[in-house]
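Q: here's my sequence, what's the structure:
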Amino acid sequence: MIKKILFGFSIIVFLSFTFTNNFRELVFEKLEKYTNSFPEKIYVQTDKPYYSIGDDLWYTAYLVNGVTHQRSQKSRIVYVELIDEQDSIIAKKQLFTNDLSVAGDFKIKKNFKEGHYLLRAYTNYMRNNDSDYFFQKEIPIWNLTESDDTTEKIIATPKVNTENNQRLASRPKINFYPESGNLINGLFCKVAISAKDNKDNNIDIQGYIKDSDNNVISSFKTFDYGLGLITLNPEVNKSYFASVIINDEELKYPLPKALSNGHNLNVANYGNQIIINVSSNDPIGLKNSFLVGHLRGDLIFEKLETENIDTYTIKLNTKLLPDGVANFTLFNSSGKPVCERLVFVDSPDNDVAVNVSMDKTLPKTREKVTMQLDLKDEEGNALSGNLSMSITDIDVVAQSTKSENIKTYLLLNSDLRGSIENPGYFFEKNDDPKKRYLLDLIMLTNGWRRFTWTNLLDTNTEQKDKFQPETGLYISGYTKALKGDKERISTATRITFMGKPPYQDKKQSDQNGAFKYGPFVFSDSIPTLIEARTKSFKSDNERKNRFVSIFLDEPLYDSPKVIRNKIFKPFLDDDSSKITNFINQAKKIAAIDSLYLEQATLLDEVVITARKKAEEEKRREELNQRTNYGSPSNRVDMADFDDQRHLSIFDFLNMLPGVTAYNDSISIRNQGTPRIVVDGIPVELSEITYMTGNEIDFIDVLKGADAAAFSNAGNGVVAIYTRTGDFNRNINVKRKPGIIDFTATGFYTAREFYAPDHINGFDEALKQDIRTTLHWEPKIVLTDDASRAEVSFFTSDARSIYGIKIEGITDTGIPVYHLTTLEVD
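A: This is a model prediction of the structure:
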């Protein structure tokens, strides 16, 4: 009998050991899969926190691997949108990046309305999670024509921070967060307290913790960020509540009910080290429990306890860890997560020094300043990476080290379920015990939001990503038979980009007629042709070879729905003087621009008109030299339509008086088909239908006596002259069937920030310079070969102190933030 009991016990121990080890391997496998299929993060730096109607919004978007914060190896396309208060996307840019960052801009047009706009950035791959994972930043925009009291409409209501409970007009909201997730009878536990008013503003409040017998156990008080802390050792058969006096009335808030048995995970963060104490009052103690620590999903610690003990302590050196939110989770012997604790790692050894030096310590107005900057680690070694920099007038643009920046966003807010207001406060001073204490309270009251262990370990919920990373642009569609039942058929297809130089590729569509070309990387827009043949392009002599219809796919998706749950809000000082100064400055700039434009227009009319007429006459003579009839009845010069060269020849013919062109037909004054001549050679109508403005230099129309130079020209003459002067008749194809044309939209290329040259510039000397953004440098690249970068700019006419804000990220994934000043005398 004893042998059977021992054997049974051995079996249980063996199975328990096997389960625990298998579970341990499963955790490792899931974490490794998460980090290998890493999420992506985007941060966007703007030149200013707020703007006025007519202003330019300059930005740099940083796209990184969400685990390492290094350059993402997945997506290459970033979408940046400007969204109004009605959640309508009023502007959208599609940017391509093969680096850590990419620059862009928006013109805040005069038809925009005043209000709180949303700047949103994401990749297609990021859409596999909800929009809380997108970068979303609130952008206040003011209308300069409105009355001055509109300032109050946009400035955020100051947060309530009252020390006297009697001032509260309504019942506050108080929540309790036991450190391990649960209170356990007989185990000491830290409990964080969060207090907010009915508008979710953080508040200071004080009261007492009492037991069910109304005995006072301890007092408590919340202060900065509405947070406080108590310690509690729950007793069996007792409950606890917080007692707060509001307007001479006692309000009671029950604490979570304590469990009779369970586990406790206590963490103390001392900056240079983290001490973790694990305890349990279960009958088997901590036997077969598994403690896992990860930072953004990357494993940093693990311990499988095989002994029947009640407690153990671990010390971790933060010098060996990257900065960010570390997550410690304790699993019990059944593989259930029973305790979870967040800790923020901020090791001084990971700090990056931004060194800025200027050739002038106190520059004058309208003087050139040359700046040099580099990045150094704690040991003084040069670091490579990407930076962006804005220089703004502090008198009109609020600057604060407490505001959100690339460091606080990537290391804190992007990984937490909640949002931390003014998070830069925690990075203002290194190794500050008070700030570390407050930040630890924030860790106690938030959860890590990138995944939950229950979902991660559930093998039945794994789903394939719906949205794939994009590396370029694709053009896809399908082909169908033109005659008969018009079913989808496999055909020879060919794409042609009518760019400089032209690009062409061929593919066979599949059995369902589907074809797909790409990925392509090009800027702006390119006129594009897609052709299809039932057999091959070598069989063009057969008429039926063209009996193919071509259809392009619709865009795979529209922009995601706008959800404003998690928004990065700009720092707006409670004192509205800077906003008032900004609006007044913007009004002055608008008045200066208007006056300068009026003067420039008058100058053009007086001085430049003669020069323009001379240039037009010279151009006319050049074109007439290509003809044998001199001047035509009417002419279209493609030089006047550089931004419309993608249009077809029929579009340009319809611009001519008396000419009608549609459905592959042309007539002059509603007569029959005119004589068509290309570079002096008579051609058939079908031979020009494929032409676009990209191939044409100019088009002449000859009527009546003007057409007498050509035979058989009773219906007039359309004379087309190509840009090359050599019309190749071998490439003639009919527009339909078997061919479609469209304009392919490429990536947006950011405009160049206007930086006046006060030494060599002529126009700048006539115009007052009072820019609110003195300089914007969207991309500063520091490489191993050139560890120092140089930036030059001119000061304006304003004697002021300017804030220099530098943000970026090193190639090793360390976010960089630096704020300094420049005084202009």
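Q: contacts and neighbour counts: CA atoms only from here.
A: Noted.
Q: what number of residues lie near Val292?
A: 19 (other CA atoms under 10 Å).
Q: tell me the secondary structure for it?
A: Here Val292 takes the strand state, with states given by DSSP: H, G, I helix; E, B strand; the rest coil.
Q: show me what the helix or strand encompassing Glu617 is packed up against.
A: Per DSSP states H and E: Glu617 is located in helix 609-624. Counting contacts by 3 or more CA pairs under 8 Å, 6 or more residues apart in numbering; DSSP states H and E, helix 609-624 is packed against no other helix or strand.
Q: the structure of the following sequence is requested for comparison with the preceding one:
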Amino acid sequence: MTRYSFRFSVMIMSMVIALLSIPKILNAQYPISTTQTIYLSFDNVTYSEGDTVHFQAFLSNNGIPGTDSKTMFVDWFSSSDSLLAHQAYPIVNATAAGQWVVPTFYEGANFKAIAYTSAMIRNDSYLAFHKEIPILGRMGSASQHMRIFPEGGSLVAGVSNRIGYHLDGLQENNLYLLSNLGDTVQPILTMGKQYGTFDFVPELGKTYRIGATDIVLPVAQSEGIAMEATTYPNSVVVMFRKTKNFLSDSMNLIGYMDGEIVYQSIFLLKNRDSGFVEIKTRTLPTGKMQLFLSDKNGEILLYRPIYVPSREKEPIFFNLVDVTKAGSATKGLQLNYQDSIPVRLSISIRDTVFKEPSNIKGWLQLGKNIPDSALQKNDPASIQALDEVLRCSVLTKSKQSFSENKNYFSLSGKVKGKIQSTDISLILRSEGGYQPLKLAIDANGYFHDSTIVLFDTCYLALAKGQEKLSLDVDSLPPSAFSKSPYSSNRVSLSYVKSNTQTSEIIQPTWISFYGDTSRGHHVLPKVVVQAPKWRTKADSVRDIYMSDLMKLQYDNGRAAYDINFENDPSVYLGGAKLWDLLLGKLPGFGYNPSNPSKLPVNKAFLDEIEMSPEGVSDLVLPQIAFVRFLPRPDSTILIYTKKYHDPSLKARIAHNWGKSIIGYTSYIPFGQSMAAKDKSIPDRRKTLYWEPGVTLSKDNPTLDIKFETNSIAKKMLVVVEGVKADGTPIHYEQVIDK
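A: Presented below is the predicted three-dimensional model:
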């Protein structure tokens, strides 16, 4: 082997070693392995004052139902961007359901909903789901925003750069690129499109802005490399242009999809000013691919997401059948699911006038408000339009904040004062009454109990005998935003005269927000409780609920299985029934959802009163506290509802109430309004039916729907949205006759 071939082999080997180390660098610096997105499915598209807004959230991590986060926050803002409400919901099985009531005397033309987890806003608030919802019958101008995005993330002087722009709410046909000297560099022909691009060669030492606005482009680098990626039906062509003084030996191009490497290559540009790489996408799965360009040391130089389009026709997963009985005032439908993979979904039925394009796939797959129709087309024009949207993306480094909370919000805090015991006696007051709590504390006074999941507003007090102690209690963190993070870049239009144009043009005035990405970074307040391993309660839930007589009969050594639902968030999911809730949690529980008429038990007791199994089938789940199931010999179930013991607890409080704890917002099921029951007044309900948290599968493929129609709708729109167990987002809609 000659020394030249040896040097070449060593160079290739070092390049391969560097390429293998780059994924570790990427995962350490950038949020690649945990790309989290969220989508809110609403029961309608518009509301009036006093209406209840119902929604279901779907969480996705790297394209599959997300289980990392346990808490979702929803902030509601007025049209003037003031915070109206801050809510928190438990995420169960990658979903959450909730509601919010529009204030009775609300005067705005619209309101905004922003949903996020703590993981989403560590780096950029634009990872959060956001939606502007109109108030019915009110006219208001849409929010107007503008952002610019140098492709790859930076500008390089002396070479051609491609710039993406996003005009939200603006209908401008022409904008102008100006230099710091005031001269017009070139027009930007937007043609009224929301997304688009323009190319230009920046000069070293000059700065640039969009005419008559505050939008300033980043300062061009004196040396570096620029990229230009173009997506085609079966490939992606990535063009690179570099300055002559950029002397990196080799470049590494890596493609990530759903947290895994699907493409990687090494190429040389040392002796060339430009070059391109073609990525064949025919064998890649459909979805978002993140492209990273790095040098041989793993330093990230450029970033660009692209979308690999689908090559298959979108399947239809549902069949809707009208089963309304002749002469019946109640509308009956049957929804049939036609796939083997289970799906969790929400169902809304409303007047056909309340319709808008679906974007569940855009949010969950790309984290952007993109219509689903744009992701289902494979023609060059549609691919180019989608490419212009994805060009408007930024990459932010992972911020060092607190670790993601893997547990549901629970009771925690610290006792101050002279501690003389290893536990503390507390009394919790909520709407249901008073409840005693005995929690372990460590040597420093910290206490924590993950079995107590709090909902709504509760109050905590020390029991008597502990008068010398005081209490600090942790609660859910406040809102991440004092005002909508999408309001600071609001654009106002004004008539100005360009210095190189004779005609007057409308140009936007923009308040800088996105130019500095660090200003778009929001972190939730941190709550840290450091303590050793906690002891469990001395008394079990069984001892609290079961009487001595029932213990003699049903706690006598026979095989029995217990479930504590006292603080289980799953009971607050809409659409769940008792037998569905117990399915999979109790060994030997023989219930088949496809045959609901066959009950899984022969004997049933509710609060130790024997009832028929049919009588307990429709229990209100949030009322259930404890269940014991005995499969043999007669398949018996004992059900206990929540109760608060000892009404004299109020007299045993050592201190006045004042330790307020804000917990999760309770889920309130959708109910028929009085208008549907009172036939003497016109029934003008916008939403006729809403059911979140529905699970359908191969074994349980059918959902029976019954609802009352209103007095104005001639046709109705059925909207089904959900996520399959493999992460596939689903949207289905059908118009039905009244």
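Q: what range in structure 2 matches the next helix or strand after the helix holding Glu617 of structure 1?
A: The helix or strand immediately downstream of helix 609-624 of structure 1 is strand 634-637, counting by DSSP H and E. The counterpart of strand 634-637 of structure 1 in structure 2, using TM-score structural alignment, is absent.
Q: what's the first helix or strand after strand 634-637 of structure 1?
A: Where DSSP H and E defines the elements, the next helix or strand beyond strand 634-637 of structure 1 is helix 649-653.
Q: structure 2: matching residues for that next one?
A: Against structure 2, helix 649-653 of structure 1 falls on no residues (TM-score structural alignment).
Q: got the buried residues for the helix or strand following that helix?
A: Moving toward the C-terminus from helix 649-653 of structure 1, the next helix or strand (DSSP H and E) is strand 659-662. Neighbour counts using 16 or more other CA atoms under 10 Å place Val659, Thr660, Ala661 of strand 659-662 of structure 1 among the buried residues.
Q: now flag whichever of the residues you listed is closest to Thr471 of structure 1.
A: Set against Thr471 of structure 1, the nearest of these by CA to CA is Ala661 (40.6 Å).
Q: residues touching that closest one, list them.
A: Phe650, Asp651, Leu653, Asn654, Ser667 (CA atoms under 8 Å, 6 or more residues apart in numbering).
Q: again with Phe55 of structure 2
A: Contacts of Phe55 of structure 2 (CA under 8 Å, 6+ apart): Leu40, Ser41, Phe42, Asp43, Ala97, Gly98, Gln99, Pro692.
Q: centre of the chain to stretch 317-328 of structure 2, how far?
A: Relative to the centre of its chain, stretch 317-328 of structure 2 is centred 33 Å away, using CA atoms, centre = their mean, to the nearest Å.
Q: what's it in contact with?
A: For stretch 317-328 of structure 2, contacts defined as CA under 8 Å, 6+ apart pick out Thr330, Lys331, Gly332, Leu333, Gln334, Leu335, Asn336, Tyr337, Gln338, Asp339, Tyr732, Gln734.
Q: can you pick the most crowded of the residues you listed?
A: Tyr337 leads the contacts of stretch 317-328 of structure 2 on contacts (other CA under 10 Å) with 21 neighbours.
Q: which position in structure 1 aligns with that residue?
A: Under the alignment (TM-score structural alignment), Tyr337 of structure 2 pairs with Asp374 in structure 1.
Q: in stretch 277-293 of structure 2, what counts as buried?
A: Ile279, Thr281, Leu284, Thr286, Gly287, Lys288, Met289, Gln290, Leu291, Phe292, Leu293.
Q: ends of it, how far apart?
A: 11 Å (CA to CA, to the nearest Å).
Q: tell me the two of the contacts of stretch 317-328 of structure 2 that are most distant?
A: Thr330 and Asp339 (28.9 Å).
Q: the counterpart of Ile139 of structure 1 in structure 2: what's it in contact with?
A: By TM-score structural alignment, Ile139 of structure 1 lines up with Ile133 in structure 2. Residues counted as contacts of Ile133 of structure 2 (CA under 8 Å, 6+ apart) are Val45, Thr46, Tyr47, Asn110, Phe111, Lys112, Ala113.
Q: what does whatever helix or strand Asn386 of structure 1 lives in contact?
A: Taking DSSP H and E as the definition, one finds Asn386 of structure 1 inside strand 385-393. With contact meaning CA under 8 Å, 6+ apart, strand 385-393 of structure 1 is reached by 45-48, 60, 100-101, 772-783, 800-812.
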